[in-house]
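>>> my questions concern the predicted model and sequence given below.
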Amino acid sequence: MDLGIVGQAIGLFAVTNVDDILILSLFFAQGAAHTGSTRRIVLGQYLGFIAILAVAVASAFGATLLPDSAIPYLGLLPLALGLKAAWQAWRHRHEADEERESGEGGPKAVEVAAVTFANGGDNIGVYVPVFATAGAGGTSVYAVVFLVLVAVWCFAGRLFATRPLIARALSRWGHVLLPMVLISIGLLILIDGGAFGL
């Protein structure tokens, strides 16, 4: 395995996914009191990132699975999930924290995957030329390193969400922050991409 490619892969992943740690922390905080939420969040993160990799690899080797004009509309996914989370937070605003957080709720794997994929739409544009020039062998190294780093990112997100000071802040404000972050991400993707003529 070429250590130069491994180092480049680590740098590329870190630069293109730095915002995911905040989102993962919010998801982990939202699911803190829910059974099985860690498993669902990690599964969702992997599903979303594998979808990003699949589209990027296919595009790098000539198959356009997702036209460039469709990428800005991926912003509709986090926007819709953010609006849903905001509605649920507003609907349950008078419940005690214990009532809101008990039971088997928290983020679903498909929701985490959708946000990961939508937030990674710009990653696809960065990965395609890198994969195209790296060839099949280099691309496989990038993919392996990226998939290992997804686990590191999940660990870091969970670690941030469970630090006492951060955990207190997220448990108090997480139900407000998550919708705000998701809606902001959705709007940024739509506006930056020029969706709907924005």
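Yep, it's here. Numbers count the residues shown, from 1 in each chain.
>>> use CA for all of it now, contacts and neighbours both
Fine.
>>> after the one helix or strand residue 86 maps to, next one along is what?
Following DSSP states H and E, one finds residue 86 within helix 76-91. Next helix or strand after helix 76-91 toward the C-terminus (DSSP H and E): helix 97-101.
>>> the structure to be compared is supplied as follows:
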Amino acid sequence: MDDSGAILCQISAYKDLLDEVNEEIEQNIQKTREIESEIVKCLEVEQDSVTKESDLLKMLSMRDFELNGLVQIAATSRNSCESLACDLRLLQMNKDEIIKRISQKRDQFLLFSSQFQAKALSAENKELTILLSEKETLEKEKDTLNMKIDALQNSTKDCLGEILEEIQISNSALDINIERGTSENKELLNDMRELKILLSSMSPSEEFSS
């Protein structure tokens, strides 16, 4: 009878131990499920971060393309400005050359007129009248040419001045857009670095080992 009681006590102790083992197994199973749930959440966060990183890369590529386009437009505008300035200098040189030729012809005509007047005192009045008429015609043509040159110079200066002003304004706006694009690219790069840091800190293996 004593042996039976001891056996029953030992069986009861084994049962209690088995219950404790089963309870511990249940706790481990619950903990495993919680870990798996955390791993799924981490994977979802990682996938979302990868998607955001892809979007940021696309945005960065677009910003780089726009920035390169603005740089090219700015370079083209500067080249146009330089070309217009060169054209203005050529026009000024042509104007100076025309004025020089007119001045030379005028001096030659005045010299010829003075010499002719000295010799024509004894010449026929008809020839003198023709020469004086030609002189008057040449003077009128000279005045007309001077007026055309002045009008061309004023028109060219006004037109080129307006074009140069517009190009300068456009270049200023392009410089502002370029600076803005550069700043936005830096912000995108910072966001990408932060996402990479976040991804590296949420590694599933590290979560499971903890």
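Structure received. Predicted, not measured: the structure shown is a model, and the values here were computed from it.
>>> got a TM-score for the pair?
Taking TM-score structural alignment, normalised by the length of structure 1 as the basis, the two superposed chains have a TM-score of 0.26; 68 aligned residues with a C-alpha RMSD of 4.3 Å.
>>> tell me the helices and strands packed up against the helix holding residue 86 of structure 1.
Applying 3 or more C-alpha pairs under 8 Å, 6 or more residues apart in numbering; DSSP states H and E, we find helix 76-91 of structure 1 packed against helix 109-119, helix 164-193.
>>> let's go with 6 Å and repeat that
On a contact count with 3 or more C-alpha pairs under 6 Å, 6 or more residues apart in numbering; DSSP states H and E, helix 76-91 of structure 1 meets helix 164-193.
>>> which strands or helices does the helix it packs on pack on?
Taking 3+ C-alpha pairs under 6 Å, 6+ apart as contact, the helices and strands that helix 164-193 of structure 1 lies on are helix 76-91.
>>> now the helix holding residue 86 of structure 1, how far from the centre of its chain.
For helix 76-91 of structure 1, the gap between its own C-alpha mean and the chain's C-alpha mean amounts to 16 Å (C-alpha atoms, centre = their mean, to the nearest Å).
>>> again, but for stretch 125-145 of structure 1
Distance, stretch centre to chain centre, for stretch 125-145 of structure 1: 20 Å (C-alpha atoms, centre = their mean).
>>> from residue 166 of structure 2, how far out is the residue positioned nearest the centre of structure 2?
For structure 2, the residue sitting closest to the mean C-alpha position, by C-alpha atoms, centre = their mean, is residue 70 at 2.7 Å. Distance of residue 70 of structure 2 to residue 166 of structure 2, computed by C-alpha to C-alpha, to the nearest Å: 16 Å.
>>> between the lengthiest helix in structure 1 and helix 164-193, what angle do the directions make?
The longest helix of structure 1 (DSSP state H) is helix 121-162. For helix 121-162 of structure 1 against helix 164-193, the angle by axes from the mean of the first three to the mean of the last three C-alpha atoms, to 10 degrees is 170 degrees.
>>> by how many degrees do helix 121-162 of structure 1 and helix 109-119 diverge?
Per the same axes, to 10 degrees, the angle that helix 121-162 of structure 1 makes with helix 109-119 is 130 degrees.
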